[in-house]
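J.: got a sequence here, can you model it:
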Amino acid sequence: MATTIRPRPPGVCAPSRPARGPVAGRRRYPSDNGPVERLSGLVGRGGVVVLSGAGLSTESGIPDYRGPSGLRRSAAPMTYQTFTGDPVARRRYWARSYLGWRTIAAAAPNDGHRAVARLQRCGLVTGVITQNVDGLHQAGGADPVIELHGGLDRVVCLACGDLTPRADLDGRLRAANPDFAALAGGINPDGDVDLTDEQAAGFVTVDCAACGGMLKPDVVFFGEQVPAGRVRASFDLVERAAALLVLGSSLTVLSGRRFVIRAAKLGVPIAIVNQGPTKSDELAGVLVDAPLGPTLTRLAELVA
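T.: Prediction:
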């Protein structure tokens, strides 16, 4: 039976009706109103958990890893082992991150972030899990949000565990590098930029103000484990969900894909909105290949 969408007065949210229901067979739809209305039939029932990836933030000027904007990346992501074991690589990372933080700190939430927050306020989205480290979900009004890979707005000491705002570290790095004038290349999804070894060679790092230990962004580097508490909380959301909505993730990394696999095993309907294919397309009942901002804005207009 087709889903009938009735317009609601502005500012009036749809009632949340968290109940699992059948989803039509797999098909990839073009980017027009048809697939969005189809998606609204699933989201409009409520009980939706969102799993977001870097593709949701591309419209805010932050490229993704493997989508269209990710093709520009030239530097390999930093690994935890390299960061902690190689002082030269660590200095190079902080030089790149020091410049990249300007873009991350200035980035604003886009229409996609705001649409997710609207769906959450209306009770249709019951949980948000993000693989992003840019804080744009929260800036767009979503709360609570599970930051699976942490956040760039915080810095942790690996010796004493002290957690401090990134803005504080930025001030200390500015003071330690008054003449650092390297020109940044393109911003990368994890908040650093492209610099040559020569450009980074004169950069001065700083240590923990409390104990002198090694500082690291409070994010999960490649080769590092996601904290078990976050993983458990995310599985709990998925296991209670009426539907799982994946936004802007290629699902290449198991860190996020495992939640889609769990949803599929439990019979939780899955919808994916992404530009390009993902590694879990075969598990989704609804696939929408389209820009996320306009798609999610239209979705929110229909159901919230």
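
J.: switch to C-alpha atoms for all contacts and neighbour counts from now on
T.: OK.

J.: and the spatially most central residue of the chain, helix, strand or coil?
T.: Centroid-nearest residue in the chain, with CA atoms, centre = their mean: Asn132, separated by 2.5 Å. Classification of Asn132 using DSSP: H, G, I helix; E, B strand; the rest coil returns coil.

J.: ok, it to Gly140 distance?
T.: Distance of Asn132 to Gly140, given as CA to CA, to the nearest Å: 14 Å.

J.: spatially, and excluding backbone neighbours, which residue is closest to Thr205.
T.: Arg91 (6.3 Å; CA to CA, 6 or more residues apart in numbering).

J.: meant to ask about Cys211
T.: Cys160 (6.9 Å).

J.: ok, how many other residues are close to that neighbour?
T.: Neighbour count of Cys160, defined by other CA atoms under 10 Å: 14.

J.: again, but for Val204
T.: 17.

J.: surely it touches Arg91?
T.: Yes. In terms of CA atoms under 8 Å, Val204 counts as a neighbour of Arg91; the distance is 7.3 Å.

J.: what about the residue nearest to Cys211, which SS state?
T.: coil.

J.: now swap in the one 4 residues further on and tell me
T.: In the three-state summary, Thr164 is assigned as strand, counting by three-state DSSP.

J.: state the distance from the closest residue to it other than its chain neighbours to Val206.
T.: Spatial nearest neighbour of Thr164, chain neighbours left out: Val155 (5.3 Å); criterion: CA to CA, 6+ apart. Relative to Val206, Val155 is positioned 12 Å away (CA to CA).

J.: packing partners of the helix or strand encompassing Gly127?
T.: Per DSSP states H and E: Gly127 is located in strand 125-130. Using 3 or more CA pairs under 8 Å, 6 or more residues apart in numbering; DSSP states H and E, the elements in contact with strand 125-130 are strand 48-52, helix 111-121, strand 146-147.

J.: helix or strand right after it?
T.: By DSSP H and E, the next helix or strand past strand 125-130 is helix 136-139.

J.: quick one more, to check against the first:
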Amino acid sequence: MDCNSPEQIAEQLIEMIDHSDHVIAFTGAGISTESGIPDFRSPDGLWSQMEPIMFDDFISDEATRLEDWRRRFIQNEEFLKAEPNEGHMALVRLEKRGKLVSTITQNIDGLHQRSGLDPHNVIEIHGNGTFATCLDCHAEMTLADARSHIEAKGTSPKCPHCGGIVKTAIINFGQAMPEAEMMQAMRLSGDCDLFIVLGSSLVVYPAAGLPQIAKQHGARLVIINRDPTPLDQLADLSIQHEIGSIMKRIV
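T.: Predicted coordinates:
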């Protein structure tokens, strides 16, 4: 079902939410671009202008680690300039109403947590770019500490606890998806009665399979994305519109 007026769209979405008890939100880059964060995978994005850094290369080569850190610092500067938008805040309102069970996100900017969502209910299947972790003992390190180390010593940071390699808490190309987070996301997708996609092109797997899991288990599917997605025909409500203009009406 397609519709055009933001008011009509919001009315249909509100009705679907009112008749649901276990809502799952699934967010992609589109919700963050409305906060001014560039889509780094877009044709004009940062990653399209240079070769992606593979996880194995990060592990094996110091120069590659330093280049990865350089890119991540650029990326984090964009994150820090951004603020949660109407789409983020609508999810907070749904969580407070007891409708939204969890938010599964492909985004790494931390905006969902900054918006006020319960961090325990945010599942980051592609990691988080606002802090770093040791690949061995998983101890956390701030990006400020990592930058200070690089600027002072000219080498990539090592874990002060175990000496392991430290990396931003992002899933790099070639790195395994976080198993616990993906299992939780799959379970929640199968248990929900309404699955709302916000700003994902639904082309990156296995994440793009989550709406299909929800639909296969009887949930209604809503897709709000500026451009068409491969799963639009599967959706009960397919909306090609700006997320904020729709979601700000969800109270």
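
J.: related to what we said a few turns ago, aligned partner of the residue nearest to Cys211 of the first structure in the second structure?
T.: Aligned counterpart of Cys160 of the first structure in the second structure: Cys137 (TM-score structural alignment).

J.: what sits against the residue mapped onto Glu37 of the first structure from the second structure?
T.: Using TM-score structural alignment, the partner of Glu37 of the first structure in the second structure is Glu11. With contact set as CA atoms under 8 Å, 6 or more residues apart in numbering, Glu11 of the second structure has no partners.

J.: the strands in the stretch 101-250 of the second structure, which residues?
T.: 122-124, 127-134, 140-141, 166-170, 194-198, 220-224, 237-239 (DSSP state E, counting those that start in this stretch).

J.: from the chain's centre, how far out does the last one sit?
T.: Think strand 237-239 of the second structure. 20 Å (CA atoms, centre = their mean, to the nearest Å).

J.: could you measure from the residue nearest to Thr164 of the first structure over to Ala75 of the first structure?
T.: From Val155 of the first structure to Ala75 of the first structure the distance is 22 Å (CA to CA).

J.: these two - which one has more neighbours?
T.: The residue with more neighbours, out of Val155 of the first structure and Ala75, is Val155; 22 against 12, by other CA under 10 Å.

J.: kindly provide the distance from the more buried one to Ala117 of the first structure.
T.: 26 Å.

J.: would you check the span in the second structure matched by the helix ranked longest in the first structure?
T.: Using DSSP state H to define each element, the first structure has its longest helix at helix 87-106. Counting by TM-score structural alignment, helix 87-106 of the first structure pairs with residues 62-81 of the second structure.

J.: neighbouring contacts of that stretch?
T.: Residues contacting stretch 62-81 of the second structure (CA under 8 Å, 6+ apart): 37-38, 53, 57-59, 109-110, 129-130, 143, 155-156, 167-168.

J.: cool, and stretch 286-300 of the first structure?
T.: Contacts for stretch 286-300 of the first structure (CA under 8 Å, 6+ apart): 23-31, 35-40, 55-56, 59, 110-113, 115-116, 118-119, 247-248, 270-277, 281.

J.: same thing with stretch 145-159 of the second structure?
T.: Residues contacting stretch 145-159 of the second structure (CA under 8 Å, 6+ apart): 62, 65-66, 69, 134, 139, 164-166.

J.: the match of helix 87-106 of the first structure vs the first structure, average offset?
T.: Superposed on the first structure, stretch 62-81 of the second structure shows a mean distance of 2.1 Å to its aligned residues (mean CA distance after the TM-score superposition for the first structure).

J.: and that stretch, how far out from the chain's middle?
T.: Centre to centre, stretch against its chain (CA atoms, centre = their mean), the figure for stretch 62-81 of the second structure is 18 Å.

J.: ok, now stretch 41-52 of the second structure?
T.: Centre to centre, stretch against its chain (CA atoms, centre = their mean), the figure for stretch 41-52 of the second structure is 18 Å.

J.: repeat for stretch 156-174 of the second structure
T.: With CA atoms, centre = their mean as the basis, stretch 156-174 of the second structure stands 20 Å off its chain's centre.

J.: one more: stretch 161-169 of the first structure?
T.: 21 Å.

J.: repeat that for stretch 13-31 of the second structure.
T.: 15 Å.

J.: which residues does it contact?
T.: Residues contacting stretch 13-31 of the second structure (CA under 8 Å, 6+ apart): 39, 87-88, 91, 98-107, 188-189, 191-201, 225-226, 243-244, 250.

J.: and the residue nearest to the centre of the first structure, how far is that from Gly248 of the first structure?
T.: 10 Å.

J.: and Ala210 of the first structure, by the same measure?
T.: Ala210 of the first structure is 39 Å from Gly248 of the first structure, by CA to CA.

J.: what about the two, which has more around it?
T.: A count of neighbours by other CA under 10 Å puts Gly248 above the other of Ala210 of the first structure and Gly248, at 26 against 11.

J.: which position in the second structure aligns with the more buried one?
T.: Using TM-score structural alignment, Gly248 of the first structure sits opposite Gly199 in the second structure.

J.: that older thread, looking at the strands of the stretch 101-250 of the second structure, which is nearest to Glu181 of the second structure?
T.: strand 122-124 (6.2 Å; CA to CA).

J.: nearest spatial neighbour of Leu94 of the second structure, skipping sequence neighbours?
T.: Leu100 (5.3 Å).

J.: give the contact list for the one you found.
T.: Counting by CA under 8 Å, 6+ apart, Leu100 of the second structure has contacts 22-25, 91, 94.

J.: contacts only, for Gln175 of the second structure.
T.: 54-56.

J.: and of those residues, the nearest to Ile125 of the second structure?
T.: Phe55 (16.2 Å).

J.: ok, now which ones touch the closest one?
T.: 172-175.

J.: tell me which element the match of Glu37 of the first structure falls in.
T.: Here Glu11 of the second structure is assigned to helix 6-18, by DSSP H and E.

J.: mean distance of that helix to its aligned residues in the first structure, please.
T.: Relative to the first structure, helix 6-18 of the second structure is 1.7 Å off (mean CA distance after the TM-score superposition for the first structure).
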